[in-house]
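1. my questions are about this predicted structure, shown below with the sequence.
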Amino acid sequence: MDGFAAVDFFLAREVLQRGIAALYAIAFLSSWNQFPALLGEKGLLPAPALLRWASSSTRAARMLRPTVFRSWRYTDRRLRLLCALGMVVGLALVTGIPQLGPPWVPAVCFLALWLGYMSIVSIGQTFYGFGWEMLLLEAGFLAAFLGSRDQPPPTVVTVLFWWLVFRLEFGAGMIKIRGGREWRDLSALTYHHETQPMPGPLSRQAHLLPRWFHRGEVLGNHFAQLVVPWFLFVPLLGLWVASPWPYIVGDVAAAIVIATQLWLIVTGNFAWLNWATVVLAFSAVSVPFAARIPGSHPVAGSHPVPEPVEGSLPLWWLVVTCVVGLGYLVLSWWPARNLASRRQLMNASFNRWQLANAYGAFGTVTKERIEIVVEGTLSNATDAEWVEYAFKGKPGDVRRLPPQVAPYHLRLDWLMWFLPLGGLRRLDDPWFEAFLAALLRADAPTLRLIARDPFDGTPPASVRAVAYRYRFSTRAEYRVSRERWRRTRLGVVVGPARLR
C-alpha cells in the first residue's frame, strides 16, 4: 500500500468489480424468471398490494425501504425492464468496459445496480428475506468506489471490503458459538450436509464421511471464521513496514476463507452466498511484493509478474472515497456492537440503505429433515390416486441426484425448506396457501416455478401437503435400491384442498 492508494491490490479490484457484477447479473436473472409469479401483479404475494399499503400512511411509508416502484407504478413489464437493464449493466462491468473510463463511470454503473436491485428486494417480502440479498447490495455499493483501471484502487475502500468480509465471517462464527450446542460439541456437520436447505450432487457423499472428519470440519470452520478474519487487516502494516510478510499474511488469510467457501460450494446450494464470499475474500489478495521492488526481475523461465497500477488518485475522487469511509465509520458502530452482544442479531440491517449490515448463518443445525411434498389428484373419489409435484431443487424423488443450482437462487424451493420448521400443524403461511390455490387453478406462471406438473396444465380436483422424514441412504442401501434418499411418511398436514 502507498498512503491513500492500494497499489498492491489492483488484481483484487479486478476480481471484485467483475465478480460482484456477475452476481448482480445472476440476481437480476433470478428476479426476471421468478418475481412475476411470486410477487407480481397476480403473484402469490402481490407487490402492488404492499405498495398500496405503504402509500396508505406516513408510518407505513417509512417502513418500506427505498424502491423506484414507489413513484414508478409497478407492473410486471416494468419489473422485467428493470431486470433486463440490470443484466446489461452487470455484463458490461464483467467485460470491464465501464472501467476503461474515468472513475465516475463504473461508479454510476454499480450505484445503478445497487439502487435497481434494492428496488426489487424492498418489495420482495419473505421471498427476498435472505442474508445474501443485503450482502449483494452492500458489496455493490462499495464496488462503486473502487475506481477505474488507469488508477490504483483507494486504500479506504479496500479496507472497507476487509471489514465486510470480517463481519460476514466473524459474525457467522460468533452466531454458531452462541447458538446451538452442536457447534460447541463439534457434532453440527454430522447433520448439516443431510438437513441443509438444498443439498447438492456431493452432499450425500459428504454426509457419509466418517464422524471424525465432520468434527474436523467444525474445528476448521471455527478457525476460518473466528481466527482467520482478524488477519485480513495485517496488510495495513505495509503502510509502515517495507517487507512482504504483511501481504503474505493477508494472502494466506484470504486463501483460507476461499478454501472453506469452495468446500461449501461443492457440498451444498446456498444461492450466491458462498460465491460472493469467495469474490469478497479476493479483496485481501495482493500482487506479489517482489514485483514492486526496483530492479527485481522474474526468475528465468517463469511467467512475468504483472505490474501494479502506479500513480495517485485524483483529488476529487480521493475526497469522495474518504467521505464514504467516514460515513461507514459512523454506520459501523451498530454492527460492531452487535458482534459483541450476547443477543447477537443474524442478517440484520441497521439503516434503510442496507449498508454496514450484520451477517451470520446456521446458528443452529436441524437434526432431521422434514420435507413437505405437494400432491394433487384429478378425482374427487375417496380412493383417488395422488401424484406428486416435482420441484426444481428441493428433494422429492428419492432416486434423483440433487442438482447443482447455486449461484442461481430458487426462492420457492428455499421457502419450502423453511415451511415445516415452525411445526407441522402450523403450515399457514399466506404464500403457501396462495401457492396451493395457484396449483388448483393450474396457473401457468406458478407451474413454471416447479420442475414438473403431473397433470400437464389440467387443473387438479384437489391438492394436499404431506410431510415426510428424509435421510440419505447408506452406501449399502443405495447398492440395493439405487435410492439416494430414504423417506418415512408422517401424514397429511394440509388438505385435501379444493377451489371454492
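-> Arrived safely. Everything numeric here is computed off the predicted structure, so don't read it as measured data.
2. use CA for all of it now, contacts and neighbours both
-> Will do.
3. residues touching G101, list them.
-> S148 (C-alpha atoms under 8 Å, 6 or more residues apart in numbering).
4. quick check: the gap between it and W245.
-> Distance from G101 to W245, counting by C-alpha to C-alpha, to the nearest Å: 34 Å.
5. next SSE after the biggest helix by length in the chain?
-> With secondary structure taken from DSSP state H, the chain has its longest helix at helix 10-39. Scanning forward in sequence from helix 10-39 by DSSP states H and E, the next helix or strand is helix 47-54.
6. what packs against that following helix?
-> Judged by 3 or more C-alpha pairs under 8 Å, 6 or more residues apart in numbering; DSSP states H and E, helix 47-54 is in contact with helix 58-63.
7. contacts for the helix it packs on, please.
-> For helix 58-63, the surrounding residues in contact (C-alpha under 8 Å, 6+ apart) are W53, A54, S55.
8. next secondary structure after it?
-> Next element after helix 58-63 (DSSP H and E): helix 76-95.
9. in that next one, what's buried?
-> 76, 79-80, 82-87, 89-94 (16 or more other C-alpha atoms under 10 Å).
10. go on, stretch 410-426?
-> In stretch 410-426, counting by 16+ other C-alpha under 10 Å, buried: L410, R411, L412, D413, W414, L415, M416, W417, L419, P420, L424.
11. which members of the residues you listed occur in helices, if any?
-> Using DSSP H, R411, L412, D413, W414, L415, M416, W417 are the members of those that sit in helices.
12. what's the third one in contact with, if anything?
-> If you count contacts by C-alpha under 8 Å, 6+ apart, D413 has them with M198, F391, K392, G393, K394.
13. same thing but 7 Å
-> If a contact means C-alpha atoms under 7 Å, 6 or more residues apart in numbering, then D413 has F391, G393, K394 as its contacts.
14. how near is it to G40?
-> Using C-alpha to C-alpha, D413 is found at 18 Å from G40.
15. and the closest residue to F350 other than its chain neighbours, what is it in contact with?
-> Of all residues not flanking F350 in the chain, N357 sits nearest, at 6.5 Å (C-alpha to C-alpha, 6 or more residues apart in numbering). Neighbouring residues of N357 by C-alpha under 7 Å, 6+ apart: P335, A348, S349, F350.
16. okay, pairing it with this:
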Amino acid sequence: MGWDWFWAPEYGPARFVVQRLLALCYAMGFLCVINQFPALLGSHGLTPTPRFLRNVGFRRSPSLFHLYYSDRFVLCCGWFGLLLSVAACCGVPDLLPIWASMAVWFVLWALYLSVVNIGRIWYAFGWESLLLETGFIAVFLGPAHTEPPVLVIWLLCWLLFRVEFGAGLIKMRGDPSWRDLSALHHHHETQPMPGPLSRVFHRLPGGLHKVEVLANHLTQLVVPFGLLAPQPVATIAALIMIVTQGWLMLSGNFAWLNLITVTLAFAAMDTTLLGWIPVDALTPGSVAGTAGPMWYRATVAALTVLIVVLSYWPIRNMIGRGQVMNRSFNKLHLANTYGAFGSVTRVRFEVVLEGYGTDGEWREYGFRGKPGDVTRRSPQVAPYHLRLDWLMWFVAISPSYGRGWLERLLVAMLRDERRILSLLRHNPFRETAPRYVRARLFRYRFSTAAEKRESGVWWVRDPVSELIPAVSLDDVSPND
C-alpha cells in the first residue's frame, strides 16, 4: 500500500474551492488594514501602535512590526498582502513548485498574524483567529499539481467541527433563550451589525423564529458529527452548514465569519458534489495526481502532531463547565476555541455622537454600518469588517469597552482630524470643527409596518441618557 493512504485525490476540487475562498477572506482582512489601520492604530490613531510596541515585547505579541514600524510600512504590508491574496485567488500558487506555493500561503499568514498581534481590541474578534488558524493549516494543502494530503483535509474538518460544536455548546450553556427557543425573537434586532434584510427576519412569525433556533441547534450540535463520518455523509453535513451560513449572511453582517466557515465546509466535500469542477483546466500547466516529496509528507505529519497536541486546550474548554468562547491559547492563534452569542441582548442601545456648531444646533455624525439615522436602511457590509462600528455596539452595552479610545474619538472631532474622521460615513462639520461634542445613549427598535408606511423610518429611537456630557477643546489636555 505504501503512501497511498496519505493522499486524497478525490478532494482536489475541494482544495481548489477552499484556497480561492481563503484568499478572498485574506483580501478582506488586508483591505481593512489599508482602509482602517492608520486611523485606528496608526501613530496618531485612536490607540497608537508605537506606544504598544515600546511596552510589549516580541514574545508576548509575535509580529514583524517589532523589527520596524511606521504607518507607511504597515500600509505597504497591507497592499502587499492584498496583491498576494488576489494572486492566490487567481491560482498563481498552483503554478509554482510545492515549496514556493507553501511560501505564498505562509507569507499571507505571517503578515496577517503580525497585524492581529498588535491590533489589540480592534482585532479581538473570533474570526481573526479563525482566519489565522485556517490559513496556517492551508499552507500545507499543496498546489494543484500535487494530490491533497488527507491529513490536512482532516485537520480542516476538525477545525470546522470545533467552530460549530463549540458555538452550539456555548449557546446551550449560556443564555436561557436558546433553550426555550426564544433567542431569535430578539437577536435579529439586537445583533451587532444588522443588514438590509434584518428587519424582515425580525418581523417573521414567532413560530418561524423557534424553527430557526431548532435548526441552529441541529446544525451546531448534531450535524458536526457527520463531518467525521464516511462519504457521502460528510458532504451532506457540510452542505447543511453552508446553507445555514447563507441564512446568517442574509440576516446580518458578521464580517467574514460566515465566509470562512463556508470555506472550511468545502474541505469536507469530495467529488460526490464537486466533481464538476475542472481543476486541471482551471490551473494551466498543472499535472494533477503527483505525490509530493518526502520532506513535504514529513512536514504534513509534523503539522498533524502539532494540532493534535494543541487541541487539548480547546477540547478541555468545550467539555468543561466554565466554557469560554473565542479565545486563543497561544500567540500563533492555533487550535483556538470558538463560539458566538452565548448571551443574547433583549434591547438594542446605540451610542450617538453629536457636535454643536456655530449655528447653535446639535448635529449627528453618521457611521458607515451601525444604526444611526432612523431613515437609513442598514447596509450590506460583510464580508468586509467595520471595526469602529462593531466596537460602538459593545460600548452601548458597557461603556468600559470605549476606555482609552472613545474620548480620543471625540477629541478628533473637536480638532477635525480627517484621518480618524474618515472612519465615519458622514461628518456634518465639513467647513469648521464643532465647538462642543457629546455622546448620547438611545434605545433603538425596528419600526412596525404601520410606522414604516407613515414616516418611512427603519428604526424608532428614544433617548436614554448622556454617556459623555458636552466637552470642548478647553476641556482637553494638549497631550490627548
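-> Yep, it's here. This is a predicted model, so every value here is computed, not measured.
17. quick one on the thing from earlier: which among the contacts of helix 58-63 of the first structure count as buried?
-> Among those, those that count as buried by neighbour count (16+ other C-alpha under 10 Å) are A54.
18. and which of the contacts of helix 58-63 of the first structure is nearest L339 of the first structure?
-> Within these, proximity to L339 of the first structure (C-alpha to C-alpha) peaks at A54, which comes in at 32.1 Å.
19. map that closest one onto the second structure.
-> Using TM-score structural alignment, the equivalent of A54 of the first structure in the second structure is V56.
20. in the second structure, what residue corresponds to G360 of the first structure?
-> In the second structure, G360 of the first structure lands on G339 (TM-score structural alignment).
21. what's in contact with stretch 266-279 of the second structure?
-> Against stretch 266-279 of the second structure from outside (C-alpha under 7 Å, 6+ apart): 10-11, 13-18, 153, 156-157, 227, 234-235, 238.
22. list the buried residues of that stretch.
-> For stretch 266-279 of the second structure, using 16+ other C-alpha under 10 Å, the buried residues are F266, A267, A268, M269, D270, T271, L274, V279.
23. and the furthest pair within those residues?
-> Among these, A268 and V279 lie farthest apart (C-alpha to C-alpha), at 16.8 Å.
24. still on that earlier bit, what's the spacing between the match of G360 of the first structure and V163 of the second structure?
-> Counting by C-alpha to C-alpha, the gap from G339 of the second structure to V163 of the second structure is 7 Å.
25. now swap in A268 of the second structure and tell me
-> In terms of C-alpha to C-alpha, A268 of the second structure sits 14 Å off from V163 of the second structure.
26. who's in contact with S63 of the second structure?
-> Counted by C-alpha under 7 Å, 6+ apart, S63 of the second structure has contacts L113, S114, N117.
27. L257 of the second structure: which of the residues you listed is nearest?
-> Distances from L257 of the second structure to the contacts of S63 of the second structure, taken by C-alpha to C-alpha, are shortest for L113, at 16.9 Å.
28. quick one: map that closest one onto the first structure.
-> Checking TM-score structural alignment: L113 of the second structure goes with M118.
29. now the aligned partner of L467 of the second structure in the first structure, what's its secondary structure?
-> In the first structure, L467 of the second structure lines up with V493, judged by TM-score structural alignment. Put simply, V493 of the first structure is strand when judged by DSSP: H, G, I helix; E, B strand; the rest coil.
30. neighbours of V493 of the first structure, just the number please.
-> The local packing of V493 of the first structure (other C-alpha atoms under 10 Å) involves 17 other residues.
31. hmm, it is touching A465, no?
-> Yes: using C-alpha atoms under 7 Å, V493 of the first structure makes contact with A465 at a distance of 5.7 Å.
32. so what sits against both of G339 and V163 of the second structure?
-> Joint contacts of G339 of the second structure and V163 (C-alpha under 7 Å, 6+ apart) do not exist.
33. where exactly do the strands run in the second structure?
-> Assigned by DSSP state E, the second structure shows strands spanning 348-356, 362-364, 366-367, 424-426, 436-446, 459-471.
34. and for the third one, what span of the first structure is it aligned with?
-> On the basis of TM-score structural alignment, strand 366-367 of the second structure is assigned to residues 390-391 in the first structure.
35. which residues sit against the matching stretch?
-> G396, D413, I450, A451, R452.
36. who wins on neighbours among those?
-> G396 (21 neighbours).
37. quick one: contacts for that one?
-> A390.
38. also A384 of the first structure?
-> T377.
39. then H185 of the second structure?
-> H202, G206, H209.
40. how about A6 of the first structure?
-> P152, P153, P154, T155 are the contacts of A6 of the first structure under C-alpha under 7 Å, 6+ apart.
41. residue in the second structure paired with the second one?
-> Spelled out, it's P153 of the first structure. So, by TM-score structural alignment, P153 of the first structure is matched to P148.
42. now R77 of the first structure
-> Match for R77 of the first structure (TM-score structural alignment): R72.
43. who are the contact partners of the closest residue to S465 of the second structure other than its chain neighbours?
-> Once flanking residues are discounted, S465 of the second structure sits nearest to L441: 5.3 Å by C-alpha to C-alpha, 6+ apart. Each residue near L441 of the second structure by C-alpha under 7 Å, 6+ apart is listed here: F349, E350, V351, V352, P463, V464, S465, E466, L467.
44. with adjacent residues omitted, what lies nearest to the fourth one?
-> Using C-alpha to C-alpha, 6+ apart and skipping the chain neighbours, the partner closest in space to V352 of the second structure is R440 (5.2 Å).
45. gap between the aligned residue in the first structure for the one you found and R411 of the first structure?
-> Residue pairing (TM-score structural alignment): R440 of the second structure is matched to V466 of the first structure. Applying C-alpha to C-alpha, the value for V466 of the first structure to R411 of the first structure is 20 Å.
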